[in-house]
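Asks: predicted model, plus sequence, below.
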Amino acid sequence: MSGPDTPTTISVGGDYDVVIGSGVLGRVADLLGADVQRVLVVHPPTLPELTSRLTGALEAQGYAVHVAEVPDAEAAKTAAVAADLWSLLGRAGFTRTDAVVGLGGGTVTDLAGFVAASWLRGVGVVQVPTTLLGMVDAAVGGKTGINTAEGKNLVGAFHPPAGVLCDVDVLSTLPQADLVAGLAEVVKCGFIADPVILDLVETAVADDAARARSAGNPHLRELIERAVRVKAEVVAADLRESSLREILNYGHTFGHAIEQVEHYTWRHGEAIGVGMVYVAELARLTGHLAGPEGDALVARHRSVLESLGLPTTYAAGRWDELLTAMRRDKKSRGSTLRLVVLEGLARPTRLVGPDDALLQAAYGLVSRRADAPAH
C-alpha cells in the first residue's frame, strides 16, 4: 500500500485508472483528455462546496463548464432525470469529444455514466465518487444505469469511465450511517476474494468499535484500495458480466429485492448486508457450505456485519414480494434465478435455478419478528 501522502493508482485492465488518495480532487482535468472543451458536472444538492471547488478548477483550466444538480439518492436514477440531462447536453451543443463528470455517491455516478453512455452513443465520463459505496463499487467497473418501477438498474449500459478519482478526504464529512453502509461492499470483497479485508475489519472493531465505523478507521484507505483491487481484477477479466463478474453481485439478488420492496428507503449497503447472510444460509442449505467450517463461515457473516452496525435480518411475512422482485434480477435467465454463493472463504460459485423451497427456507433463517427493530 502507498504512503499517506502518495496517491495509489490502480489500473483496470489497462483501460483506465482509479486514483486513491488525499487531495486528488484537482486531478479531474488530467483524466478528461486533450480534446474536451465542454464538461457537464452532475452533482446532488448535498455537495455545494465540493461542486464549487471542482467547477472553479475546471473553469480556470479553460473548460466550458455546465452544472446540473440532480435529486439525492435513488430519486436521481430515473428516466425523467436522464432526459433532463440529455436536453441540457443538446442545448449546450455537447459533441462526441466532450465529457461528463459524476460528482457524488453511487446513484450520481450511475446516472452520469448512463447519460454519458447514451449521449451520441457514448462520450467520456470521469467519476468522482464522494461516498465509500461509490468509491469501492458504483464508480468502478463501467456499469451504468437507472431504475424503473419494475426494478433497480434494469435500464443501463456498460460504459467504462476515462478515470475514477477517490479522494479519501471527503469521507470525513460523510454521515456515519452512509460510511457503514459502504463498508458492506468492502466486506463483500473480503468474503468473495480477499480475506485480509475481513481480518482488518475485525481488528479495527476489536481495537475500537466506534472508530472502526467511522472515517477515523486506521485501515480505511487500505480497505478501499483492497476492495478496488478486487473489483478491478474481476472487471478486467469480464467487462460485460458474462461470467466471472457475477461474483461481485454476492448478496445482491436478495439485497436488491429488499431495496425494491422497501421503495429504496433502505441504504444499499444495509440491504446487501442482509443479502449476504441470506446467500450464506442458502449455501449451507444447498450443501455448498458444509460441516463445521461452513457453519463458522455463515456465523462470520453475521458477526462481521453486526460488528459494523449493519442489519442481518429482514421482516417476516414478505416472501412473495421478495421472490417476485428477485425474479426480475438482471442475472436471471428466463424464469431461472442465478445467485452467487460460496463454497468456502474466497471461493465463490454460481447457483443456478435453486429449488423454491430452499429459497424460502433461507428467507426463514434471516427473518425476524414483525415487532423487532428493522435496523
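Replies: Nice, I can see it. Since we're looking at a predicted model, the values are computed, not measured.

Asks: switch to C-alpha atoms for all contacts and neighbour counts from now on
Replies: Noted.

Asks: mind checking which helix or strand Ile224 is in?
Replies: If you go by DSSP states H and E, Ile224 is part of helix 220-237.

Asks: mind giving me the packing neighbours of that helix?
Replies: The contact analysis (3 or more CA pairs under 8 Å, 6 or more residues apart in numbering; DSSP states H and E) places helix 220-237 against strand 8-12, helix 176-192, helix 195-207.

Asks: surely His43 and Gly104 touch.
Replies: Yes - in this structure, His43 is within contact of Gly104 by CA atoms under 8 Å, at 5.7 Å.

Asks: among the helices and strands packed on helix 220-237, which is nearest Ala236?
Replies: strand 8-12 (5.7 Å; CA to CA).

Asks: about what we covered before: report the angle between the helix holding Ile224 and strand 8-12.
Replies: 20 degrees (axes from the mean of the first three to the mean of the last three CA atoms, to 10 degrees).

Asks: quick check: next helix or strand after the helix or strand Ile146 falls within?
Replies: Using DSSP H and E, Ile146 sits within strand 143-148. The helix or strand immediately downstream of strand 143-148 is strand 151-158, counting by DSSP H and E.

Asks: and here's the other structure:
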Amino acid sequence: MTDLDASTPRRETKPPQATGVHVEPGAVVASASPAAQSGSAHITEPVSYDAVLLSGFGGPEGQDDVLPFLRNVTRGRGIPDARLEEVAQHYRAFGGVSPINEQNRALRTALQEALAAAGLDLPVYWGNRNWEPYLDDVLAEAARDGVRRMIAIPTSAYSSYSSCRQYREDWADALESAELSGTLQIDKVRQFFSHPGFVEPFAEGLREAVASAESAGHRRDAIEVLFTTHSIPSADAALSGAGAFDDVDGGGYAAQHLAVAEQVIADAAPDVSWQLVYQSRSGAPSTPWLEPDINDAIAALDRRTAAVVVPIGFVSDHLEVLWDLDREARETAEESGLWVTRVATPGVHPTFVDALVDLVRERVVGRPVGERASVTRIGPWFDVCRPGCCAKAGAAARPAIAGIMP
C-alpha cells in the first residue's frame, strides 16, 4: 500500500498486453465478484471487498522518465522518439515531473481517511497505467497482503475508450502479468460524472469565478463559460456510451459532458452564456477529433470581455490542465484581449472525496439504482460495462475486465 522503495531500479515498461482473460464457469464477466459475473447492468446485492484500487494515468517524475513514459502511453502506435520529444517539452518545462502522481498520492491519503471515517475498513492501493507504481506490481503487493477482491476507482469520470475501456484492458494486462487472473477479482465503480460530489466542486468554482469577473468590471452578459475536456477521435466518441447516445454527435462521451455542463450552469450561473469545447488533441491531423478546440473557441468569441474556463473533463490539475489551459489557452485569451480565469478541478475537495466513498459504499451495501446519488439528466451509469461499450474504433477487441466481453 506504499510507494515502491526509492532504491528500487526504475522499470521503464508497463505490463505486456494480455492474451486472454480468466472467466469462471458460467460467468460472462472476467475476474469479477460473484455478484458482477452475471453481467447485470447494476449490482444491487451487497458485495464484500478487501480493498480499493485507485487507478491513475501515471506521469514521469524526472527528466530521464519522460521519454520512457511517453513510449508507454503510445505503445503500439509506432510514434518515433523525435515526435515524442515534441510532447516531452511540456513535461521538461516542469523539470520532467508531472504533478499527477503527487496529486494521486494526496487523493489516496484523503480517500483512505474518508473511508475510515465512514466506517469502511478498506485499504487503498494506488497503481498507474503508464508509470510507476505500475498496476501489476501493485496487484501483486495486494495479493501478498491477502487481498482477493477489490473495487476499482479510475481517475476518470466519463465513458470513452481512453477514459474507461483502456483502464479495463490495463487491469486485464496487470492481472495476467502478475499471474493473478484466476485469483484476484476486480469490480469497478460506475462512471461518476453524474454524482453530485463530482459536479458540486465545479459549480462552487464557477460561482466564485463569475463573481471575480464581475468584480473586475465585466457584465454577466459579457462573460463566456468554456467547459473543457480532452478531445478524442470522433470515431471513438461515436462508440462510447453503450449505444445509448447514437443520435448525439460525439456519442456518450459528449452527451455526458453536456449533461454535467448543463447542471453546473443551472446550479451556478444560469444566465451566463456557455459552450462545451475540447483540448489536448493529438494524432494525425487527417483524423477527425471532437471540436471545437478551446483556443479556436476563444479566438472566435464575439461581444465578450471575459472567459471562465471550467475543466469538467478532469479530476485534478495535471499537466494538460497546467500547460494546455493555464499557458496556451490563457495566452490565446490574452491575445484576444479577454480577461480570463480557470476553475479548479475537484482534486481532494472533501465533497469529491466523499463522493468516491459513496461510490464504494453503494456497492458494499447493494444500493438500489433509484436510491443512488445523481444530479444530471443522465442518471446513474452502469456498474458493469455493456458489450462493446467504449471500443477502440478500427481495432480488434482486447482482453478487458469489469464488463461483458467483448
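Replies: Looks like it arrived, so ask away. Values in this document were obtained by computation on a predicted structure and should not be read as measured data.

Asks: TM value for the aligned chains?
Replies: For these two chains in superposition, a TM-score of 0.29 is obtained (TM-score structural alignment, normalised by the length of structure 1); 183 aligned residues with a CA RMSD of 6.9 Å.

Asks: quick one on the thing from earlier: closest to Leu297 of structure 1 out of the helices and strands packed on helix 220-237 of structure 1?
Replies: When these are compared by CA to CA, helix 176-192 sits nearest Leu297 of structure 1, at 9.1 Å.

Asks: in the closest one, what's buried?
Replies: 177-192 (16 or more other CA atoms under 10 Å).

Asks: for Arg284 of structure 1, state which of these is nearest.
Replies: Phe191 (15.0 Å).

Asks: wait, doesn't Gly252 of structure 2 sit right on Ala235?
Replies: No - assessed by CA under 8 Å, Gly252 of structure 2 is found out of contact with Ala235, at 12.0 Å.

Asks: in terms of neighbours, single out the busier of these two.
Replies: Neighbours per residue, other CA atoms under 10 Å: of Gly252 of structure 2 and Ala235, the larger number sits with Gly252, 26 against 18.

Asks: you'd agree that one is in a helix?
Replies: Yes - with DSSP: H, G, I helix; E, B strand; the rest coil as the criterion, Gly252 of structure 2 is located in a helix.

Asks: just the element for Val309 of structure 2, please.
Replies: Going by DSSP H and E, Val309 of structure 2 is in strand 306-310.

Asks: hmm, back to that, a markdown table please, covering the helices and strands packed on helix 220-237 of structure 1 and showing distance to Glu281 of structure 1.
Replies: Output for those, formatted as a markdown table (distance: least, CA to CA, whole Å):
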| stretch | distance to Glu281 of structure 1 |
| --- | --- |
| strand 8-12 | 33 |
| helix 176-192 | 14 |
| helix 195-207 | 19 |
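
Asks: so which of those comes closest to Cys166 of structure 1?
Replies: Set against Cys166 of structure 1 and scored by CA to CA, these come closest in strand 8-12, at 9.7 Å.

Asks: isn't Trp171 of structure 2 up against Leu139?
Replies: No - counting by CA under 8 Å, Trp171 of structure 2 stays clear of Leu139, with 9.2 Å between them.

Asks: look at the two and report which has more neighbours.
Replies: More crowded of Trp171 of structure 2 and Leu139, by other CA under 10 Å: Trp171, with 30 against 27.

Asks: ok, that one to Asp136 of structure 2 distance?
Replies: To Asp136 of structure 2, Trp171 of structure 2 is 8 Å away according to CA to CA, to the nearest Å.
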